[in-house]
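okay, predicted coordinates and the sequence, questions at the end:
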Amino acid sequence: MEQKSDADVKSGVEKVLRMFVKQWDIPNAKAMIRSKWHSNLHFRGSYSNNTLKSDALDVSAEKLRDPINESNGRPVIQFAGEATNPNHYASVHRAIETGWHEADRLIQLYK
């Protein structure tokens, strides 16, 4: 993804949003910010970690994976990734597992 232009990524994200949120008219994004951590020589990627501050703010993996719901309780935006796994954050296999979890949620929603 980092090798794609901002315009390509922006249009791709807009297309996917419109595929899943058909009940609303999604306008084109005015701007986009994205990371390029993998190609940054000082980072080469990144992962989450819990801190004393996140504990003090009660920001947990469970809370990070809570979807944003419509007023009727249907999820509109769902979150996945290693930061949303409460047991094994900072691992690829757990990032994949959270993606499967959210995919299962979508399958159940659109049956």
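Good, I have the coordinates.

please make it C-alpha for all contacts and neighbour counts, starting now.
Will do.

so what's I77 closest to, chain neighbours aside?
Distances taken as Cα to Cα, 6 or more residues apart in numbering put I68 closest to I77, at 5.1 Å, once the chain neighbours are dropped.

A further structure is provided below for comparison with the first:
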Amino acid sequence: MLKKTDLRVIRTRKMIKESFIDLIQEKGYESITIRDIADNALINRATFYLHYVDKQDLVDKLIDEVFEELTDTINPCIYIQKKRVKISQFQSMIEAIFT
């Protein structure tokens, strides 16, 4: 049976990720602390550590998510039919990747 993730967990992780990305644009990666991320996400540090080991763990998980989305989007089999590439759908996929 598939276990459903609690919406509070999903929301908290989303807030942490958005906070982290905002802070990278504002301060740069090196100068960001866990306290900065937590304050910006409106959570406490302990909550951050319930979800991530440290800042590098957060980065690693963000990268994994991006690669997973890319892999799902790039699936070449869905763009080939009767040994021909569906150019318009393939082009839409490429545009989505670069967006």
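Thanks, I have it. Predicted model only: the values in this text are computed from it and were never measured.

after superposition, what is the TM-score?
Counting by TM-score structural alignment, normalised by the length of the second structure, the TM-score of this superposition works out to 0.24. Behind it: 44 aligned residues with a Cα RMSD of 4.6 Å.

and the residue nearest to I77 of the first structure, how close does it get to G99 of the first structure?
According to Cα to Cα, to the nearest Å, I68 of the first structure and G99 of the first structure sit 16 Å apart.

now do V76 of the first structure
Taking Cα to Cα, one finds V76 of the first structure at 16 Å from G99 of the first structure.

what do you get for L17 of the first structure?
Taking Cα to Cα, one finds L17 of the first structure at 17 Å from G99 of the first structure.

of these two, which one has the most company?
G99 (18 against 15; other Cα atoms under 10 Å).

how many neighbours does the nearest residue to E18 of the second structure once chain neighbours are set aside have?
Using Cα to Cα, 6+ apart and skipping the chain neighbours, the partner closest in space to E18 of the second structure is A41 (7.8 Å). Counted with other Cα under 10 Å, the neighbours of A41 of the second structure add up to 19.

which ones are touching A41 of the second structure?
By Cα atoms under 8 Å, 6 or more residues apart in numbering, the contact set of A41 of the second structure is 15-16, 18-19.

how far does the helix or strand harbouring M15 of the second structure sit from its chain's centre?
Taking DSSP states H and E as the criterion, M15 of the second structure maps to helix 7-27. Relative to its chain's centre, helix 7-27 of the second structure lies at 10 Å (Cα atoms, centre = their mean, to the nearest Å).
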